[in-house]
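# got a sequence here, can you build the structure:
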Amino acid sequence: MIEVAALSQRYGDYLAVRDLSFQVGAGEVVGFLGPNGAGKSTTLKVLAGFLAPSAGTVTVAGLDVATQSLAVRERVGYLPEHTPLYDDMRVEPFLDFVARVRGIGAPAARQAAVRGVLDRCRLGEVLGRPIAELSKGYRQRVGIAQALLHDPAVLILDEPTHGLDPNQVLEVRGLVRELGAQRTVLFSSHILSEVEASCERVVVIHQGRRVADDTVAALKRRATGGAYRVRALDPPAGWSETLAGLEAVARVQPSGDALRVEPTTPDRVEAMATQVCAAAQAASVTLLELAPLEASLEDVFQALTQQGAE
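Predicted coordinates for the structure are as follows:
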């Protein structure tokens, strides 16, 4: 649904995005993660058809954003980082206005579209209120509603929970999950808990470059180097040395009431686990736990954005 190949984006002499490539499949909800200034918003503007790429190719729903930008915008719902709202308008008339701009000309179709997003975004309580009087949470809901009016196949959200209080974050998070059940969603954030709670896969960028593209679980495991936590019932003397002598084991360290066992290389994880099981059986040791260690997403993010290498 979204394909980015060798995208670079310049602002004068400044290179904001550097040779960036990734894909988002139909029906996926993918987090686009990176520190402030990493190039997230610039990339999303290109994907939404509002900025022509300096180099590389980007297609959305099979359409080239450089040569078919209008067609791309017809298929994409876009919420910029700073929600574009008219404060002097009331919610329902504002959405009706956006629907007209979107080309939904027939009154019945326009009314149905507006009513649909009012219900979907739970805006019924404020539909007659001036936008200037709305809380930040409701303003974000109105922003998402305007992005949904034309029933897009792809939804691009730039920092949708930025500046919200905890209750508002939960509401918007739930809405994103609901929307992801019916369309492709790519949303950016620098808030790690939001990414982890809303999607399984993340693309991480730093200084305009991709530094990771994987599931959250896989990134956590990778940050530990494939290490396992091994806990045994009444292990015999020399148990740690036994594990350290296994062919696929690089290092064994105490970790509370267990051992941290690291493979020689990440691709030797399965071999390491198999050898640990065999060693336990040979020594008549009962294993209580043999599980991969997972770092926190914060640890993963810090490592990726400091090292800057995938």
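# alpha carbons only for contacts and neighbour counts from here, please
Fine.
# could you say which helix or strand holds residue 19?
Per DSSP states H and E: residue 19 is located in strand 14-24.
# and for residue 32?
Applying DSSP H and E as the criterion places residue 32 in strand 29-33.
# residue boundaries of the strands in the stretch 101-250 of the chain?
Residue ranges of the strands in the stretch 101-250 of the chain, as given by DSSP state E, counting those that start in this stretch, are 154-158, 184-189, 201-206, 209-215, 228-233, 249-255.
# report all helices and strands that the shortest one contacts.
Applying 3 or more Cα pairs under 8 Å, 6 or more residues apart in numbering; DSSP states H and E, one finds that strand 154-158 makes contact with helix 40-47, strand 76-79, strand 184-189.
# go again with 10 Å.
strand 29-33, helix 40-47, helix 69-75, strand 76-79, helix 136-148, helix 166-180, strand 184-189 (3 or more Cα pairs under 10 Å, 6 or more residues apart in numbering; DSSP states H and E).
# and for residue 71, the neighbour number?
The local packing of residue 71 (other Cα atoms under 10 Å) involves 15 other residues.
# which residue, neighbours along the chain excluded, lies closest to it?
Distance criterion Cα to Cα, 6 or more residues apart in numbering; nearest residue to residue 71, sequence neighbours excluded, is residue 63 at 7.3 Å.
# wait, what's in contact with that neighbour?
With contacts taken as Cα atoms under 10 Å, 6 or more residues apart in numbering, residue 63 has the following neighbours: 1-3, 69-72, 75.
# and this one, please, so the two structures can be compared:
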Amino acid sequence: MPQPGVHCSRPHPDPWCNCEKNHETWTSGTAKLRKTVPVKPKKAEAATWGEPRRVRFWADSCSGPLWKRATSARGRRVLVETNGTDADSYQALITPPRYAYTGTLFGASVGSSWGARQALDRARQEEMERLGVTPEMLEAAREIGLTLEQSMDGLRATQESLGTLQRIARRLDAENTELYAKATQAVTDGDDTMARKYLLERTAIEEKLKKTLTECADEKKRFSRMERNVEALEERAREIERLLSRSVGAKAMQNSSELGLALSSEDPLLKKFRDAGLE
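Below is the predicted model of the structure:
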């Protein structure tokens, strides 16, 4: 890299190099002016004539840092306003966005993953055909499995709700018993005011307890109904499993029979004996 204070030996040094003198070419229409002016490092020389926009042609050969040089003819044509441009703006113009490479890599990754998944699905389908499992049977098994899973989730949620209601009912029943005992003690002590207060609170607690017990009964009925549905779905799933097992077994037996027939009919030694009249 040229040292500061020494004229650059290149024919057209870049204004960003640290030469004492630098060459710039300003172009506006057909008029051209070539001048030699000192340029500060990391700062472009401001335009001096009155056109609002000019084109600066950067030199092809320069020993400055790579990020300060354009790498193509289009990149070297930088539009400069009247007040010029600084190093940061120029770097933003010539630096490619990072997300462009990220998007390319992401697209390639998604494409390869999709291709691998397609190949895996194709291999699974061929394996199912070899085992004698039809797509309809596989779809029925998938549907019954999904329905059973959803029913089990609903059953667990209903069971948790029922348990919560039962805990609330037990707490309200304990409060009801406690308030009745306090009211009885207040009557024994002759404090009718406190006894009336405890009885009123007990009445409100009893209303809440009745409502909670009703909800518990409804939730318990719902739980029993969902439990029966889950049992029916489990039985249906077992039937489909047995059907798949029988289909796989029948296909395996058929393949073994066909293989035995093929071996017996295509055995070259037996054919040779038969042709020679030897059984």
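# TM-score for this pair?
Once superposed, the chains reach a TM-score of 0.21 (TM-score structural alignment, normalised by the length of structure 2), with 97 aligned residues with a Cα RMSD of 5.9 Å.
# nearest to residue 101 of structure 1 among the contacts of residue 63 of structure 1?
Using Cα to Cα, residue 70 is the member of the contacts of residue 63 of structure 1 that sits closest to residue 101 of structure 1, with 13.0 Å.
# the one residue sitting closest to the centre of structure 2 sits in which helix or strand?
In structure 2, the C-alpha nearest the mean C-alpha coordinate belongs to residue 110, at 11.4 Å (Cα atoms, centre = their mean). With the criterion set as DSSP H and E, the secondary-structure element containing residue 110 of structure 2 is helix 98-131.
# now residue 33 of structure 1: how far from residue 100 of structure 1?
With distances defined as Cα to Cα, to the nearest Å, the gap from residue 33 of structure 1 to residue 100 of structure 1 amounts to 34 Å.
# when these two are compared, which one has more neighbours?
Between residue 33 of structure 1 and residue 100, residue 33 has the larger neighbour count (other Cα under 10 Å), namely 26 against 14.
# is the more buried one in contact with residue 209, as I believe?
No. Proximity of residue 33 of structure 1 to residue 209 does not meet the contact threshold set by Cα atoms under 10 Å, at 11.5 Å.
# hmm, back to that, what helices or strands is the strand holding residue 19 of structure 1 leaning on?
Using 3+ Cα pairs under 10 Å, 6+ apart as the contact criterion, the neighbours of strand 14-24 of structure 1 among helices and strands are strand 2-11, helix 40-47, strand 55-60, strand 184-189, strand 201-206, strand 209-215.
# these into CSV, with extra columns for distance to residue 173 of structure 1 and mean neighbour count?
Supplementary listing: these in CSV, determined by distance: least, Cα to Cα, whole Å; neighbours: other Cα atoms under 10 Å:
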stretch, distance to residue 173 of structure 1, mean neighbour count
strand 2-11, 22, 17
helix 40-47, 19, 22
strand 55-60, 24, 20
strand 184-189, 11, 25
strand 201-206, 16, 24
strand 209-215, 18, 20
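# can you put those in a markdown table and add distance to residue 148 of structure 1?
Putting these into a markdown table (distance: least, Cα to Cα, whole Å) gives the following:
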| stretch | distance to residue 148 of structure 1 |
| --- | --- |
| strand 2-11 | 18 |
| helix 40-47 | 16 |
| strand 55-60 | 17 |
| strand 184-189 | 12 |
| strand 201-206 | 23 |
| strand 209-215 | 27 |
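# tell me which of those sits nearest to residue 233 of structure 1.
Nearest to residue 233 of structure 1 among those is strand 209-215; the distance by Cα to Cα comes to 33.0 Å.
# in this structure residue 43 of structure 1 contacts residue 10, no?
No. The pair residue 43 of structure 1 and residue 10 fails to qualify as a contact (Cα under 10 Å) at a distance of 11.1 Å.
# which among the helices and strands packed on strand 154-158 of structure 1 is found nearest to residue 292 of structure 1?
Between residue 292 of structure 1 and these, the tightest spacing by Cα to Cα is seen for strand 29-33, at 23.7 Å.
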